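Peer 1: Provided below for reference: sequence and predicted model.
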Amino acid sequence: MFKKFLTIFTLTFSLANVALAEQANPQIVMKTNLGDIKLELYPEKAPITVKNFLDYVDSGFYEGTIFHRTIAGFMIQGGGFTADMHQKDTKEPIQNESNNGLSNLQGTISMARTNYPHSATSQFFINAVNNYRLDGSNRRPGYAVFGKVTDGMDLVVRISRSPTAPKSGHRDVPKQPVIIEKITRFDAPSKPE
């Protein structure tokens, strides 16, 4: 009788762990030429944004892009330009999800956009400090937070302090390119090289 109970308990516990694992937030690693940044994404709070970002990740879009705008005491922006400042073609813009209850705190990742609220495509930024002024409100849209750095925040701050110069009509471009070599999911099966 006890053995049967133990078997049922173990099976139930195992199934519960599988269910929790399936509901876990996506984890990604951003490999750069300066080191790795690990992030957790929040699909429950920003479903459109997370799906859009992961579509770009899964397609390999970000490979060879750079952090093309870095400002100390503010943020690092990337995901749209190659090292020669060629802007990559993107998919259609997405709906702004900035009023999702998440704030642009230090270490959060948000979608970059133009002055038009619903213009975000592939570019993102990681907040090097708390940037509450970028949050949305009932009166105005902000910048949609969709995840947070879990490891590598020291690298984010170091990148934000990179010496910069104007390049190809853009300001605040690091003099030494900070290249995103690859972004992958933690749980993604490894591809043969």
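Peer 2: Yep, that arrived.

Peer 1: When you work out contacts or count neighbours from here on, use the C-alpha atoms and nothing else.
Peer 2: OK.

Peer 1: Pull the residues that contact stretch 70-80.
Peer 2: 62, 65-69, 87-88, 112, 122-129, 131, 156-157, 159-162, 164, 172-174 (CA atoms under 8 Å, 6 or more residues apart in numbering).

Peer 1: again with stretch 140-157
Peer 2: 34-43, 45-46, 49-50, 72, 76, 96-100, 102-104, 107-113, 117, 126, 128, 134-136.

Peer 1: List only buried entries from the contacts of stretch 70-80.
Peer 2: By neighbour count, with 16 or more other CA atoms under 10 Å, the contacts of stretch 70-80 hold 62, 65-69, 112, 122-129, 131, 156-157, 159-162, 164, 172-174 as buried.

Peer 1: just to revisit the earlier point, out of the contacts of stretch 140-157, which end up buried?
Peer 2: Among the contacts of stretch 140-157, the ones that count as buried by 16+ other CA under 10 Å are 36-43, 45-46, 49-50, 72, 76, 96-100, 102-104, 107-113, 117, 126, 128, 134-136.

Peer 1: Quick test: name the residue nearest the centre of the chain.
Peer 2: I109 (4.9 Å; CA atoms, centre = their mean).

Peer 1: ok, and here's another one to check against it:
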Amino acid sequence: MTGKFVKLLLAATALNFSSLANATIVEVTTNLGKFEINLYDQSTPVTVQNFLNYVSSGRYDGTVIHRSVPGFVIQGGGFVFEQQLPLQAVSTNAAIVNEPKWSNVRGTVAMAKLANNPNSATNQWFINLANNSGGAPSLDKQNGGFTVFGHISSADMSVADAIAALPSFAFNGISDLPLRNYSADDRNDNKPLVADNFVVIESMVVVDARVDTVAGQTLVPTTNSGASDGDDSSGGSANWLWLLSLGLLKLARRK
């Protein structure tokens, strides 16, 4: 390999990663359909870059939606199914600082965190199926506020709603695992799970590398008046075996 060719290859690689670093729209392909996430590069830069690091490394490809609470959230990014349970955790990068700037309204995408440990979001994310900003569960205020870093168009939310409409079951400490082609009778008979039963993220790719695609759109500010733009003490992640207490409505990243 000639020195000139190596330089050209390195330059092309650098250009590619530069585009990824500035990406605004990511297309998510699941076995139930596709949707696009419009990222907030300029207002939540740390969270967006963290998300894109997982996208560019391919670590989201093959992960499953491991949690579904209809009327609340669906959650993914943390686990893969390797022919048998329990689900296997995806390797994570260092936790990131919280950036609670935008409200957790329907269609927004936010990072999951460990309860009572604000700055610890890593790879798990969730889609708000409803307005979860105030009242209960008040995700704008809980645990310092959950960082919203993008949104899904109203048309693409049909995919998220289809996932939420699936029946969910308890397996190996996961209480809200959505499954395809699996019934309560199957669960009662302890029918083993196969790959086709899961909602799988088949791929995530950048489809628009512009950083200003949210320009002109109305974003809803967080309802947490005490939220800061990055040095807030909020953020977190949770062991995946820890069950969500629906009474307390604490959203946790499981690992």
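Peer 2: Nice, I can see it. Computed from a prediction, not measured in an experiment: that's the story for all the values here.

Peer 1: which stretch of helix or strand covers the residue nearest to the centre of structure 1?
Peer 2: For I109 of structure 1, the enclosing helix or strand under DSSP states H and E is strand 108-111.

Peer 1: Who are the packing partners of that strand?
Peer 2: If you count contacts as 3 or more CA pairs under 8 Å, 6 or more residues apart in numbering; DSSP states H and E, strand 108-111 of structure 1 packs onto strand 124-127, strand 145-151.

Peer 1: What is the equivalent residue in structure 1 for S57 of structure 2?
Peer 2: Residue correspondence to structure 1 (TM-score structural alignment): S57 of structure 2 is matched to S59.

Peer 1: related to what we said a few turns ago, residues contacting the residue nearest to the centre of structure 1?
Peer 2: 124-127, 145-149.

Peer 1: ok, then the element right after the longest helix seen in structure 1?
Peer 2: If each helix of structure 1 is counted by residues according to DSSP state H, the longest one is helix 2-23. The C-terminal neighbour of helix 2-23 of structure 1 among helices and strands, as given by DSSP H and E, is strand 27-32.

Peer 1: Any idea how far apart the tips of stretch 78-86 of structure 1 sit?
Peer 2: One end of stretch 78-86 of structure 1 sits 13 Å from the other (CA to CA, to the nearest Å).

Peer 1: before we move on, which element is Y56 of structure 1 in?
Peer 2: For Y56 of structure 1, the element it lies in under DSSP H and E is helix 47-59.

Peer 1: so how far is A24 of structure 1 from N17 of structure 1?
Peer 2: For N17 of structure 1, the distance to A24 of structure 1 - CA to CA - is 10 Å.

Peer 1: before we move on, what about P141 of structure 1?
Peer 2: 28 Å.

Peer 1: Looking at those two, which is more packed in?
Peer 2: P141 (18 against 13; other CA atoms under 10 Å).

Peer 1: Aligned counterpart of the more buried one in structure 2, please.
Peer 2: Match for P141 of structure 1 (TM-score structural alignment): G144.

Peer 1: now stretch 128-142 of structure 2, how far from the centre of its chain.
Peer 2: The chain centre lies 16 Å from the centre of stretch 128-142 of structure 2; the measure is CA atoms, centre = their mean, to the nearest Å.

Peer 1: End to end on it, go ahead and measure it.
Peer 2: Per CA to CA, the first residue of stretch 128-142 of structure 2 is 15 Å away from its last.

Peer 1: With stretch 118-129 of structure 2 instead?
Peer 2: 22 Å.

Peer 1: likewise stretch 67-75 of structure 1?
Peer 2: 10 Å.

Peer 1: thinking again about what came up before, which of the contacts of stretch 70-80 of structure 1 fall in helices?
Peer 2: 156-157, 159-160.

Peer 1: So what does P47 of structure 1 match up with in structure 2?
Peer 2: Per TM-score structural alignment, P47 of structure 1 is aligned with P45.

Peer 1: can you count the residues close to its match?
Peer 2: 17.

Peer 1: That one and A160 of structure 2, how far apart?
Peer 2: Taking CA to CA, one finds P45 of structure 2 at 25 Å from A160 of structure 2.

Peer 1: go on, N131 of structure 2?
Peer 2: 14 Å.
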